[in-house]
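Trainee: Need coordinates for the below:
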Amino acid sequence: MQQSVHSPQNNNIIISDENAPFYQASPTGLYVIVYTINPVDQVPIWLSTVESWFKPHGISFIYRHPAQAVPLSLFENSQGVLLWNGTLPVFTQLKAWLNNHQIAYSFVECGFFPQTQHVYFDKQGINVECSLATDDLRWLPENASALLANKEHEFFDGVLAYCEHEDYIFVPLQLGDDSNIQLNSRFTNGMQPFIDYIENLYPSENIVFKAHPRDNNTYSSALATSYWSDACAKSLIKGAKKVHGINSTVLFEAELWGVETIIEGDCLLSRHKHQKRALLEAIVCYQHDLKGPAPDIECILDNTYIRLG
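Mentor: Got it, this is the predicted structure:
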């Protein structure tokens, strides 16, 4: 039986009208194929700037959905393949097909401090699957500590500590269906079991919960000392005595500020629990600032399978 000359198509996936136009462009000149499931959000915030770093080298981006049939020739003629996030189940068939056809692909994902301003590239994956998870971090430059201190000042500058409650544990909630939660934690049945767990763990403590901004679910708390807040996460971090969460970016931000963290699940912080500060230094050095000068393209090429020509 001959192998398919197209990547697998899943007709059960419905592509929204606002996203559809991104997937229809044909390449002109040199191009990288970028797989993303929500380009209407991801392109303007992150990927348009990333593409601008390749433009001086004559390379543009074309976008495809992981459930979209794509001819093998499009991959063979490309400069490389990038997966935005790439961990969701919708990517599984695509990655298997790419592996079977010996087509190398790399990952790109939003970074940290803040997420909307940074991206990082990796040949292995994102989050706990990225190369930093097993890195010894011995490559850090001499100015890594100073770079991290500058990032801490920049990120928290002007933020006032939350003061509506005192002596509290801040608990940032995640989206229950977030791929990082589903793949790398034991709380796979939504946030209510996690809330119950936290309240059982801290029955005599002040607890301040903050729902994820995109979570429309309603949750219940049983303790009189449990509170809910929609205050800025950075403000809540500054006022907290401890931050307890599941694989949340907020945990990295709390470590940046120097607050004690309790980490549920498997993440970069848990992998480097004895050298968290060094990990943060590595992250700051590893990621790229979307609002800063364009990075040296060689730094990106070192962490991807993209070719310039």
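Trainee: C-alpha only now, for contacts and for neighbours.
Mentor: OK.
Trainee: Could you measure from the nearest residue to Ile246 once chain neighbours are set aside over to Arg271?
Mentor: Among residues not flanking Ile246 along the chain, Glu264 sits closest, at 4.6 Å (CA to CA, 6 or more residues apart in numbering). Per CA to CA, to the nearest Å, Glu264 is found 12 Å from Arg271.
Trainee: do the same with Leu147
Mentor: To Arg271, Leu147 is 22 Å away according to CA to CA.
Trainee: now do Glu260
Mentor: Glu260 is 16 Å from Arg271, by CA to CA.
Trainee: which residues sit in contact with the residue nearest to Ile246?
Mentor: Residues in contact with Glu264 (CA atoms under 8 Å, 6 or more residues apart in numbering) are 185, 244-247.
Trainee: try 7 Å this time
Mentor: By CA atoms under 7 Å, 6 or more residues apart in numbering, the contact list for Glu264 reads 185, 245-247.
Trainee: before we move on, what about Ser248?
Mentor: Gln174.
Trainee: I'd like to know how far it sits from Asn200.
Mentor: Separation of Ser248 from Asn200 (CA to CA): 21 Å.
Trainee: With Ser48 instead?
Mentor: As judged by CA to CA, Ser48 and Asn200 stand 45 Å apart.
Trainee: ok, now Asp177?
Mentor: 23 Å.
Trainee: in what helix or strand does Ala282 lie?
Mentor: Counting by DSSP states H and E, the element that carries Ala282 is helix 276-286.
Trainee: Please provide the structure for the following sequence as well, for comparison with the first:
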Amino acid sequence: MYLTSISINDLPDSYVIVGTGRFTESFLKLLENTTLPRPHVILDLNTPRHNDKQYGIPVLGFEQYDSNLSENIVLGSDVYQVQLIDKFNAHFNTLVSFIDVSNDVQVFNNKTHCFNHLKEITSDYVLFFSVGSKFPLTKWLGNFYQWLNIQGVHLVSRHPMEYVSEEELKSAKAIILWNGETPHFLSLKSKISSLGLLVTYSECGHFPQHENYYFDKRGVNFNSQLLHDDLSWVDTHDYKVMKTVREHFFKGYKGKNEGYVFVPLQIESDSNLQNYSRFKSGMQEFIDFIEKLYPQKKLIFKAHPKDMYKNKYRFNHGILSNLDTKELIVNSSFVHGINSGVLFEAVLFGKKVIAEGECLLNHKAATMEDVVAAMLSRQKNIKDTRFNAEYLDRFTNFTGIR
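Mentor: The predicted structure follows:
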């Protein structure tokens, strides 16, 4: 199951876009005030029959699709691309071309200025796979990209569902997967594994997320190499770094115990939630679990800022707060969540934390504090231009780059 990842400047004259959510809305806004072709129709796979318009474009239910409309299908999503393709193919036995435009839409949504990066193979290159690769490359990995250039190595970006030959994979100096946990990567990872090739994973870091990222030899989240390490190498220097980060991250927050349990919620599409927890059907299930667990305690929940369903949750005795997350952490008795990044922030501050999902904090051989100290040692600040051999040997599989 392959697709083609393109710039909106290369859109075909005739195409249909699948999906009616925020991604499609951003895509259509991106086309405003341009001469670029607009979709003939918007296909709504969630509604059997539809008769509406969005931005002046007809919206049809999936049963009304006909290949005469167009055989070029633009995916109106970045997160749910696999699901959209599966749902489309389940209803139509039609040969079509699926097209990804997540690069430009993510840049538009995040108002990011991007440098140009290669999609063509050159002599010495690293393959970088991500859904919407322009954004992580610019936001987090910009200095790493420049460092590679100094080494005479080019970075070539690909969508994980694009076709890539065995020779291209085998000839790469390194292969990097950004996150690599979502269904987009399943076929690619299987192909890489069958060739016996090593992969390095990368993801945004912590404290704060937008200023840091990390590399890992084995994976992200619960697949991290840190989980398979006793972390005995964590020393007093690492704890001093953690103290400095805590003072900076929680600057101005004093904290006191106000007697409540803080419960950070996540979004249903979070790969951490779907892959490493039992609460796969959404946050209402987790809310009910927590309220039953603590019938006499004061409970303060906070929804993820991108959660579209936060106004629909039902509470028995807990309350939903819009207060600053750090304030909710520092004034709580303890923090109880699934495997949200907020739990790591609570450990950094020194609060007791309970994690219901599988995550690094439930390490069998190390304390939660050891885990956070190790995470800080693993991550790089986005402004850092140094990539020494010791760091690369410990956290990457870049055997051909020094």
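Trainee: And the residue nearest to Ile246 of structure 1? What does it align with in structure 2?
Mentor: In structure 2, the residue matched to Glu264 of structure 1 (TM-score structural alignment) is Glu356.
Trainee: just Pro71 of structure 1 next, same as before
Mentor: With TM-score structural alignment as the criterion, Pro71 of structure 1 matches Ser165.
Trainee: Return the residue of structure 2 aligned against Leu140 of structure 1.
Mentor: By TM-score structural alignment, Leu140 of structure 1 lines up with Val234.
Trainee: Could you pull out the strands in the stretch 201-350 of structure 2 for me?
Mentor: 212-216, 260-264, 298-302, 319-320, 334-337 (DSSP state E, counting those that start in this stretch).
Trainee: wait, I meant the stretch 1-150 of structure 1
Mentor: So, for the stretch 1-150 of structure 1 - with DSSP E, counting those that start in this stretch - the strands run 30-35, 59-64, 81-84, 106-110, 118-122.
Trainee: Could you export those as TSV, including mean neighbour count and distance to Ile306 of structure 1?
Mentor: Converted to TSV, these look like this (neighbours: other CA atoms under 10 Å; distance: least, CA to CA, whole Å):
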stretch	mean neighbour count	distance to Ile306 of structure 1
strand 30-35	24	8
strand 59-64	22	10
strand 81-84	24	7
strand 106-110	23	8
strand 118-122	23	11
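Trainee: give the contact list for Asn397 of structure 2.
Mentor: Neighbouring residues of Asn397 of structure 2 by CA under 7 Å, 6+ apart: 198-200, 217.
Trainee: quick one on the thing from earlier: and the two most separated of the contacts of Glu264 of structure 1?
Mentor: Greatest spacing in these, by CA to CA: Ser185 and Gly245 (10.8 Å).
Trainee: Between these two, which is the more surrounded one?
Mentor: Taking other CA atoms under 10 Å, Ser185 of structure 1 and Gly245 do not tie; Gly245 has more neighbours (22 against 15).
Trainee: residues touching that one, list them.
Mentor: Contact analysis of Gly245 of structure 1 by CA under 7 Å, 6+ apart lists 171-173, 251, 262-264.
Trainee: pretty sure Phe209 of structure 1 is touching Gln174, no?
Mentor: No. With contacts counted by CA atoms under 7 Å, Phe209 of structure 1 stays clear of Gln174, the gap being 10.8 Å.
Trainee: Please report the distance of the residue lying closest to Ile13 of structure 1 once chain neighbours are set aside from Thr87 of structure 1.
Mentor: Among residues not flanking Ile13 of structure 1 along the chain, Ala67 sits closest, at 6.8 Å (CA to CA, 6+ apart). Using CA to CA, Ala67 of structure 1 is found at 14 Å from Thr87 of structure 1.
Trainee: So which of the two has more stuff around it?
Mentor: Neighbours were tallied for Ala67 of structure 1 and for Thr87 using other CA under 10 Å; the higher tally belongs to Ala67 (22 against 19).
Trainee: where's the more buried one relative to Asn11 of structure 1, distance?
Mentor: Distance from Ala67 of structure 1 to Asn11 of structure 1, by CA to CA: 8 Å.
Trainee: Kindly provide the distance from the aligned residue in structure 1 for Glu247 of structure 2 to Leu147 of structure 1.
Mentor: In structure 1, Glu247 of structure 2 lines up with His153, judged by TM-score structural alignment. Distance, His153 of structure 1 to Leu147 of structure 1, using CA to CA: 10 Å.
Trainee: Alignment lookup: Val342 of structure 2 to structure 1.
Mentor: Match for Val342 of structure 2 (TM-score structural alignment): Val250.
Trainee: Identify the residue range in structure 1 corresponding to stretch 277-284 of structure 2.
Mentor: Mapped onto structure 1 using TM-score structural alignment, stretch 277-284 of structure 2 covers residues 185-192.
Trainee: how about the helices in the stretch 201-350 of structure 2?
Mentor: Along the stretch 201-350 of structure 2, counting by DSSP state H, counting those that start in this stretch, helices occupy 236-249, 271-276, 283-293, 325-330, 341-349.
Trainee: I'd like a version of those helices in a markdown table, one that adds mean neighbour count as further columns.
Mentor: Below are the helices of the stretch 201-350 of structure 2 laid out as a markdown table (neighbours: other CA atoms under 10 Å):
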| stretch | mean neighbour count |
| --- | --- |
| helix 236-249 | 15 |
| helix 271-276 | 20 |
| helix 283-293 | 16 |
| helix 325-330 | 20 |
| helix 341-349 | 22 |
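Trainee: Nearest to Ile150 of structure 2, out of those?
Mentor: Among the helices of the stretch 201-350 of structure 2, helix 236-249 comes nearest to Ile150 of structure 2, with 29.1 Å by CA to CA.
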